[in-house]
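Asker: Predicted structure and sequence below. I'll ask about it afterward.
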Amino acid sequence: MKKHRSFSLSFVALGVLGALIGLGSSSAKAFAALPLTSASNSSATTWRLPLPDIFRTGHEDYRLGDEWGKIPVTAAVLQKATPAFRRAALATAKLGGGTAFYLGKFNGFHVMATNHHVCPAAYACLSERAEFPFLKLSLKVNKYFGHWSDVDLALFAVEVKTAEDEKTLATVAGNFAFKKDLTPGLDLLTIGYGVADNPNRVLVSNQDHDCRVFSAKNDFHFMADPDDVNPSDYKAWSFANGCDVSHGDSGSAMIDRKSGEVVGIIWTGRIPKSSVVQSTAFLDHLLVSQGPEVWSQLSYAVPASKIGEYLTTVAAQATHAETKATLLSLLGH
């Protein structure tokens, strides 16, 4: 498992620090905001909380290109946003220490996606609520379909009690674009709950010049986590991109900025960033040269096409009828 510096913290103090860095109850590897384990005795509950230096550095260790491109999503921003941005923002929820997004209704279930490392088991997910701030919805997780580290994905369903809420969710649903080609230079959009310069963990977005695909056309690598701060202990299928993302963005959708299609899910990135990739001029050159930094120094997301391939195999082998039917519906069968 991952290694990190940690210290003991009383339960009361945890609440204070949690307000500062956005803690929840999910597991944390790569880009989830909190790694927590607990130990109890008869007199008190003690929590062990990693506090890496990265949380003290603002956004600099996460930044790609000349500027930090994360912008808070507000009602005013949504009023002026493109339809693609608005749908993606409204479909994005806070889930514990990470992010999740609404895919749609499949086989009667309201299905959402996040990372494997945010919901690595049913117990880590079924106690959560998906919080949609702009929809004013707080929905209980009531079904867990599974998690798959090779595509760093977990799928679950939320309980929707009213027809009005169901209608609201239908307007923001966005399934994975399983057959979408990923080409270098494709402009991207990310929206999530990353902690960098965001102590209150409000919803933030990135769609600056550098937030685009950097790997060659449909060039996907099964790669280890390059995060030097909080690395995961598994590999996942990846494409390279230049979006600014930080811990807490785990589970965020990767969106084609123009079409609004969900082309993948963020999972990790090199942290801290090398100063060489904190130059937009260098990144512009890198997009053409396809130098080694593409696969060592950027941000990385799992492509929707690989998710589709993987879930097709999972569905074919599934023995639980309800899960099988839901996955097949999600895949368009």
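Answerer: Okay, I see it. Please read all numbers here as calculations on a predicted model, not as lab measurements.
Asker: contacts, neighbours, all on C-alpha from now
Answerer: Will do.
Asker: what are the ranges of the strands in the stretch 151-300 of the chain?
Answerer: Per DSSP state E, counting those that start in this stretch, the stretch 151-300 of the chain carries strands over the ranges 153-158, 188-192, 204-206, 221-224, 235-241, 253-256, 262-269, 299-303.
Asker: With distance to Ser6 and mean neighbour count added, can I get those strands in TSV?
Answerer: Below are these laid out as TSV (distance: least, C-alpha to C-alpha, whole Å; neighbours: other C-alpha atoms under 10 Å):
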stretch	distance to Ser6	mean neighbour count
strand 153-158	27	24
strand 188-192	26	28
strand 204-206	28	22
strand 221-224	23	15
strand 235-241	24	24
strand 253-256	30	28
strand 262-269	21	29
strand 299-303	25	30
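Asker: ok, and here's another one to check against it:
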Amino acid sequence: MGDARERFDVNIKKLSLMSDIEKKIILATLKVNNKKSNSIGTAIVLKKEGQNFYFITNNHVIKNQDECDKVILTALDRDYSRTNLKCDKIIETKAKSDNLDYTIFTIKNSDKVSEIFSDRIVEIADKDPAPGELFITAGFGSKSFNERKFDISLSNDSDCKMLAGPIDLTIQDYKMNNTIALGCDVSSGDSGSGVFSRQTGKLVAIFFGAAKISRKNKELTSAEIEQNIGDNNYVRNWSASSWATQLTNLNP
């Protein structure tokens, strides 16, 4: 979206040079390899309650317990080596029929899991984002099913910001509640990616989809973005953007 293009693949060398906020976002993010649907997505470590770590992704990435049982989660361990983990239990899931698109699941705790995630839990923003607020997103867009790769990429260009919302957005024949429009570049595989405040590093929303760009429906330009920031009635803020579910008042 927009004229800026600053989405880049992250390797160990780049990770060591990143800001503390960028590094924590990368380390809090997991690749979801769904063997049931032969597809991938993205998940984030959300919280710890008792002995369990809770993670969030989209419902269309992990729909139910049957899919959870067939998911391999790829993360980075403490020395930045790739490690694979298993989805354990579905705790809550909201599908499009519920006007939302998220799944909360656990990974069975162990010394290894505790060591990896104990200081990687993200903090949900305590106030709503404002139009124009700059974001960072990280995920596995355009990557392939491969549990042997943690091939994450990060987007933090000048167009990756909140355009409008939140509104209850009607998409085809369903409505998605609490949706904000983004100028962040995303693609298939980014589903479930966290949308983080660039200033605080707090989790604002999770990405769930994007408008289809074509010759007739061209991408927003940077100038167009700036001219229409915060205008919920500007159609192209919704028809040519990426979309995320704002989490600040959902308390997942």
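Answerer: On my side now, so go ahead. Remember, predicted model here, so these are calculated numbers, not experimental data.
Asker: Provide the TM-score value for the superposition.
Answerer: The TM-score (TM-score structural alignment, normalised by the length of the second structure) is 0.84; 234 aligned residues with a C-alpha RMSD of 2.4 Å.
Asker: that older thread, of all the strands of the stretch 151-300 of the first structure, which lies closest to Val213 of the first structure?
Answerer: Of all those, it is strand 235-241 that lies closest to Val213 of the first structure, at 4.4 Å by C-alpha to C-alpha.
Asker: which residues are in contact with that closest one?
Answerer: 149-152, 211-215, 218-225, 294-295, 298-303, 306 (C-alpha atoms under 8 Å, 6 or more residues apart in numbering).
Asker: swap in stretch 284-296 of the first structure?
Answerer: Pro184, Gly185, Phe214, Ser215, Ala216, Pro226, Ala240, Arg270, Val277.
Asker: Next up, the contacts around the residue lying closest to Val61 of the second structure once chain neighbours are set aside.
Answerer: Leaving aside its sequence neighbours, Val61 of the second structure sits nearest to Gly41 (C-alpha to C-alpha, 6 or more residues apart in numbering; 5.8 Å). With contact set as C-alpha under 8 Å, 6+ apart, Gly41 of the second structure has these partners: 31-33, 57, 61, 139-141, 188-193.
Asker: any chance of those residues in TSV, plus distance to Ser81 of the second structure?
Answerer: Output for the contacts of Gly41 of the second structure, formatted as TSV (distance: C-alpha to C-alpha, whole Å):
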residue	distance to Ser81 of the second structure
Lys31	14
Val32	17
Asn33	17
Thr57	23
Val61	24
Gly139	17
Phe140	17
Gly141	21
Ser188	25
Gly189	21
Asp190	21
Ser191	24
Gly192	22
Ser193	21
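Asker: Just give me the closest of those to Lys202 of the second structure.
Answerer: Using C-alpha to C-alpha, those come closest to Lys202 of the second structure at Ser193, 13.3 Å.
Asker: What count of nearby residues applies to the closest one?
Answerer: Other residues lying near Ser193 of the second structure total 28 when counted by other C-alpha atoms under 10 Å.
Asker: so how far is Pro199 of the first structure from the residue of the first structure sitting at the aligned position of it?
Answerer: Superposed on the first structure with TM-score structural alignment, Ser193 of the second structure falls opposite Ser252. Separation of Ser252 of the first structure from Pro199 of the first structure (C-alpha to C-alpha, to the nearest Å): 18 Å.
Asker: Kindly provide the distance from the residue mapped onto Trp68 of the first structure from the second structure to Thr137 of the second structure.
Answerer: Superposed on the second structure with TM-score structural alignment, Trp68 of the first structure falls opposite Arg5. To Thr137 of the second structure, Arg5 of the second structure is 13 Å away according to C-alpha to C-alpha.
Asker: got it, and Asn146 of the second structure?
Answerer: From Asn146 of the second structure across to Thr137 of the second structure, the span is 21 Å (C-alpha to C-alpha).
Asker: contacting residues for Asn58 of the second structure?
Answerer: Neighbour list for Asn58 of the second structure: Asp101, Tyr102, Thr103, Ser191, Gly192, Ile206, Phe208 [criterion: C-alpha under 8 Å, 6+ apart].
Asker: which residues does the closest residue to Gly230 of the second structure other than its chain neighbours contact?
Answerer: In space, and not counting its chain neighbours, Gly230 of the second structure is closest to Ala164: 4.5 Å by C-alpha to C-alpha, 6+ apart. For Ala164 of the second structure, the contact set (C-alpha under 8 Å, 6+ apart) comprises Pro131, Ile180, Ala181, Leu182, Ile229, Gly230, Asp231, Asn232, Asn237.
Asker: The second one maps to what in the first structure?
Answerer: Read it as Ile180 of the second structure. Using TM-score structural alignment, Ile180 of the second structure pairs with Phe239 in the first structure.
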